[in-house]
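Trainee: this is a predicted model, with the sequence first.
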Amino acid sequence: MTTFTDLNLCPELITTLKDLGYKQPTPVQAQAIPLVLAGHDLIAEAQTGTGKTASFALPMIDRLSRTPVEGEYHEIRGLILTPTRELAAQVGEHTLEYGRLLGMRVISIFGGVRFDNQIRKMKRGADILVATPGRLLDMLVQKKLSLAHLEMLVFDEADRMLDLGFIGEIRQLLAYMPEQRQTLLFSATLNDSVEVLADKLLREPKRVAIAARNSASQQVKQSVYAVDNGDKADVLSFLIHGGNWRQTLVFTRTKKRADQLTAELLEEGISAVAIHGDRTQRERTAALAAFTAGEVRVLVATDVAARGLDIDALPQVVNYDLPNQPEAYVHRIGRTGRAGQQGRAISLVAPDERRFLQDISALIGKPLQLQPVPILENGKLIEGGKLPEKKRNQSGKTRKGGANTKAASKAAKRAPLQPEEPVAPDTPGKRPSLFGR
């Protein structure tokens, strides 16, 4: 059995990991850490929840600690780029915690907060900077910081960074960095765009692949229910009440849908909050904190806002709307079934979403079969049965055994929600070609 000591990490990091309760490295940590410590560039393909933050943060801290900084000001020697504000904040917190015994100065900067406040944070510099591309570029252009002494660069969730259209910022950021550096690229999926990025930025990289490409977690039970679009809110309310779900992350395709669903859940007596691109950073942070602390049962989120959320032991994820990009489904359900825990992924599929379901099944190499919404028997949700021949798009209330609940029966009387185009408004427009290639 491999231990962190076997990975040749310095004694201070071993002590910190022991204090944090880390017993042994995950597969991605066991494979990636020695390669990074040896100075290699690295491409790592690993799903969310596999411990990838420690895979780059620990060896970065170890390598930088070998040449401690003298003087009050610390030049930036390690840079971790992340696609979202939430991920930047979480990676920064974890990295700071790992490097505490070594006096490692770690600072996170991202949009959504006052620019001058973050400039003040950087007055004494940082050993490691965690940043989103846009805010970092703003600071560099205004000459508020320098990357001239950069030794190590990490792209965290590179696939999502490209999905969000950050390739332009990445090209500009490279002009501020020395060419001689160690570069690490971590991604849940390695599509063609990520491979082109890696080919441009990395030198003779080593490769680590923990999960099969585009695979869904084996720890996640996936269920797909046939539901009319106008019935979705009532069916979700029924499932939450009937299953006594306490901590549920729900994905919608648009910001409007997120707000609308949150309001309807509150009307059903289910505590819920929403996070998306129109919410301020303060509102998003408060919503996540309330959900993590168990003060609310449901967190409703768009893909952009939810990427990088670090929530331990999340029991279930719901696709209120299927994503129109099948890779997003893999990222979504990666929020549950983490670190060896069992998880549930439930998708509510309207008739016009079945084409998305086919694309998802093809991507993950596993047929996802539509089934009726469970019925409630003796206080438990019971799955099974076949879709009625004439009512395949109904929510399951016609199954033998009676109506599901008051919420399910009410679904038939509800006016359907206004149809929306299957696009993600949080995401910028078409992605430009990578480096002109």
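Mentor: That came in fine, so what should we check first?
Trainee: please count neighbours and contacts with C-alpha atoms only from this point.
Mentor: Fine.
Trainee: how about the strands in the stretch 51-200 of the chain?
Mentor: 78-81, 106-109, 128-131, 152-155, 182-187 (DSSP state E, counting those that start in this stretch).
Trainee: just those strands: most buried one?
Mentor: strand 128-131 (a mean of 27; mean count of other CA atoms under 10 Å).
Trainee: just give the closest residue to residue 371, not the sequence neighbours.
Mentor: In space, and not counting its chain neighbours, residue 371 is closest to residue 225: 5.0 Å by CA to CA, 6 or more residues apart in numbering.
Trainee: ok, the one you found - contacts?
Mentor: Shown in contact with residue 225 (CA atoms under 8 Å, 6 or more residues apart in numbering): 346, 347, 348, 349, 370, 371, 372, 373, 395.
Trainee: just the ones of the residues you listed in strands?
Mentor: Among those, the members found in strands (DSSP state E) are 346, 347, 348, 349, 370, 371.
Trainee: second one coming, line it up with the first:
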Amino acid sequence: MLYTKMASPLGLARSTSAARSISTLMRRSAIASVVSPYAAATASASRSAPLAISQCARTAFSSNLSQSIRALSQSSNTAEPAFAAAKAADVDLNQLPKDAQSSAARTKDATFASLRGSIDYSLLKALTVKPFGYETMSAVQQSVLHLLPELASGVGANSTPMPDGQGRDMLVKAKTGTGKTIAFLVPALEARLRSIQDVSKGRFSKPWLDMLKRHRPDLDVSSLSKKELDEITKQYVNNTVGALILSPTRELATQIADEAKKLLTHAPDLKVQLLVGGASRNFQINDWRRSRPDVVVATPGRILDLLNDVGMMREAMTACRTLVLDEADTLLEMGFRDDLQAIMKHLPAKVERQNMLFSATVSPEIRAIARASLQPDHRFVDCVPAGEENVHKHIPQYATVLETAEEQIPHILRLIAHDQLVNPGKSKTIVFAPTTKMTEFLADVIRDAQRHFPAQSSIYEIHSKKDQRARFNTSDRFRKDKSGASVLVTSDVSARGVDYPGTTRVIQVGIPSSKDQYIHRIGRTGRAGAQGRSDIVLQNFERGFLHFQLDDLPVNQLHVDDLAQEVETLAAKFDENPQEFAVPDEVFEAARQAKKELKKGGRGRDSFSTPGAKPPAEIRGPLTGKYESSELKPLIAKTLANMEESEESREVFTSLLGFYMGRGDELRTNKLAVLDGLKQWCVQAARMEKAPHLSDSFLQKMGMSMRDMRGGSSSSRGGRGGSGGGYRADSSRSFGRGRFSRDGDSRGDSRDFRGSRDGRDSRDNRDFRGSRDGRDSRGGRSNFGTGRDARQSRFGSDSSASKW
């Protein structure tokens, strides 16, 4: 590059391009008014004393130029010229205020492209090019990501304050389906990348210094060579957790891990660890050994289980840089408060880490956990505009109270058929059941009846009895399904946080565990402004839930006959004019694009075997009369014939009995009414010859007193609270909160797996137990970063042995 002398205040050699830049800026910007006087004065001084430029003049120049750049930086239109002027004039940007530095380097707007210069290029490329290809940020993404890069800078007592004076910890309130995952993943990954850079430059955080003192006490960190810094950087990335993200359910945790892996498409060195129950515990430990814990996504039960037993994980967590609680309200509702507090004891002090809580609601309980885990100066980001209704307020909601249990299955089939007729080529339905056994039962019935639906349908089934791999695969296939006629039958493992794009209807069979769960379920549809609909199908004894729990929601009552008439009208309309129900062109185009993407990925001729690439299902006729009761009842009877003499229906009855006996507050009815209602379901809906007999001792175990079994008081026999399924306003006091045969995920991983440890034998406790100071249970020194002891050969050679 050519250099030339110019009449500059400092008389330094500059590139011709830099000289041209300053010349242009001095003519066209407000900087000229500041630079010109000092340029003239110092030029005169340099002619008389070329080797002794006035230090006073130089200081005054830098000060006034900095003030001009600061003023220019207040406007996004002049930020880039100011930044260029500062660089060209050799002004130290570190001497400028932080807000001037950051705003001079970028222009803030609603596009992801405006993050250029604020985040690592690999993350920006993933967001704006491939694999995401995003253009515009959502409200919650703007609120969080525009705080970068300062948000991802160092933490600790000596860290630089944020420009606005608030802290880096965040409590974020945002509606479901608004892009929260990207909003917390990008800062977490950016912080990890920056912390690695800091270590490579010899800038160590307090938790990392403490770890070095424990494991390399002879190391002098004040004078490290380049080679030593490179070695320590490798140790840092292998032995510290960058970000710990806690999720209430395995499905949501898997979804977050997948998003993180996509964000790291162009940063392959960084790795994601997924720690959830249902997967092999030993595999997760070995994978931790072989890889590096840049991002750890976990459910509370599994991560606490591993922290209690595995020394290398426990030690790595002591230097965790970022903690994220996703769906924090759900974590508390599912009873994870104690687990969260136990996990935080393994983390650095909250002043030495960054903490982010994301929640759809901010209750007093959320405020309490925020006080425990966030810094006092944390910022509250509310992305729900004042007066804007939550998603469940604008979704059309319908409730059907069945006169007899015999109507249950025909009504569910009509609801699925109705959705396929009103959303040709776009139907995507989720059917929720209260227990695992009921989920299996409904899935079998719907799968057998699918040939009766208007379009050829794909039926999916998810519940806690499925192994984790099967659940992951099923969830992923349904998420990508664009066949236009798909049905997912699931328990509450899919109720919270999991995103199934394009879901057009949610059907709830029976009551959910709570009103909040009802809201979370219907939140699977109508996400991110899309259209959707919710239906809940209740038996007569469940009527109280509708009147006492959903009374403040816009729920419309739908009679069985009204739906039957509407479906019959649509069927006749299709037979008269099928073109009116043709699949829209844009749906076909989306399917063609999905097929192309799969071919690019090497799926070849088998691409249409994947639901995401199937051509949209078209409505098949004739349909007139197909959904009348006279047609549906024989179909259902044939489907149930194979179950009648089996134990399946009895097991469904037992699971429902256990579920409903603990729901007195929600149902406002007595236990005898619940029992009678479920017996009617066995005979009328499940087509059993007679209801199962229950012994007195069994009923007592279920919480029923002898008075209940004899029929209760006179008021419970005939009136409003009788066995006919009514409800009694004052009966809630007599009901407990017991749990029986509920879906395994209702509590989370800690109860499901803490006892069995995934089938591991007692030796695992000895193999992986370690203490914070690196000593195993026998008092010997363990290998930090490896989790090994004398039995390390049980897992073969440990690839992490060279970490220290």
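Mentor: Structure received. Since the structure is predicted, the reported quantities are computational estimates derived from the model, not experimental observations.
Trainee: which of the contacts of residue 225 of structure 1 are still contacts in structure 2?
Mentor: Retained in structure 2: 346, 347, 348, 349, 370, 371, 372, 373, out of the contacts of residue 225 of structure 1 (criterion both residues aligned by TM-score structural alignment, their matches' CA atoms under 8 Å).
Trainee: most neighbours among the residues you listed, which one is it?
Mentor: When neighbours are taken as other CA atoms under 10 Å, the top entry among those is residue 373 (30 neighbours).
Trainee: beyond the lengthiest helix in structure 2, next helix or strand please.
Mentor: Counting by DSSP state H, the longest helix found in structure 2 is helix 180-200. For helix 180-200 of structure 2, the following helix or strand on the C-terminal side (DSSP states H and E) is helix 206-215.
Trainee: thinking again about what came up before, is the residue nearest to residue 371 of structure 1 in a helix, a strand, or coil?
Mentor: Secondary structure, DSSP: H, G, I helix; E, B strand; the rest coil: residue 225 of structure 1 is strand.
Trainee: what does it correspond to in structure 2?
Mentor: Under the alignment by TM-score structural alignment, residue 225 of structure 1 pairs with residue 400 in structure 2.
Trainee: mind checking how far its match is from residue 363 of structure 2?
Mentor: 31 Å (CA to CA, to the nearest Å).
Trainee: likewise residue 261 of structure 2?
Mentor: From residue 261 of structure 2 to residue 363 of structure 2 the distance is 32 Å (CA to CA).
Trainee: so which of the two has more stuff around it?
Mentor: The residue with more neighbours, out of residue 261 of structure 2 and residue 363, is residue 261; 17 against 10, by other CA under 10 Å.
Trainee: what residue of structure 1 matches up with that one?
Mentor: Per TM-score structural alignment, the equivalent position to residue 261 of structure 2 in structure 1 is residue 96.
Trainee: could I get the contacting residues of that match?
Mentor: Residue 96 of structure 1 makes contact with 104, 105, 106, according to CA under 8 Å, 6+ apart.
Trainee: ok, 6 Å please
Mentor: residue 106 (CA atoms under 6 Å, 6 or more residues apart in numbering).
Trainee: show me what contacts the corresponding residue of structure 1 for residue 306 of structure 2?
Mentor: With TM-score structural alignment as the criterion, residue 306 of structure 2 lines up with residue 139 in structure 1. Going by CA under 6 Å, 6+ apart, residue 139 of structure 1 touches no other residue.
Trainee: kindly recompute the last result at 7 Å.
Mentor: Neighbouring residues of residue 139 of structure 1 by CA atoms under 7 Å, 6 or more residues apart in numbering: residue 145.
Trainee: ok, residue 330 of structure 2 next?
Mentor: By CA under 7 Å, 6+ apart, the neighbours of residue 330 of structure 2 are residue 248.
Trainee: residue 476 of structure 2 versus that one, what's the distance?
Mentor: Applying CA to CA to residue 330 of structure 2 and residue 476 of structure 2 gives a distance of 22 Å.
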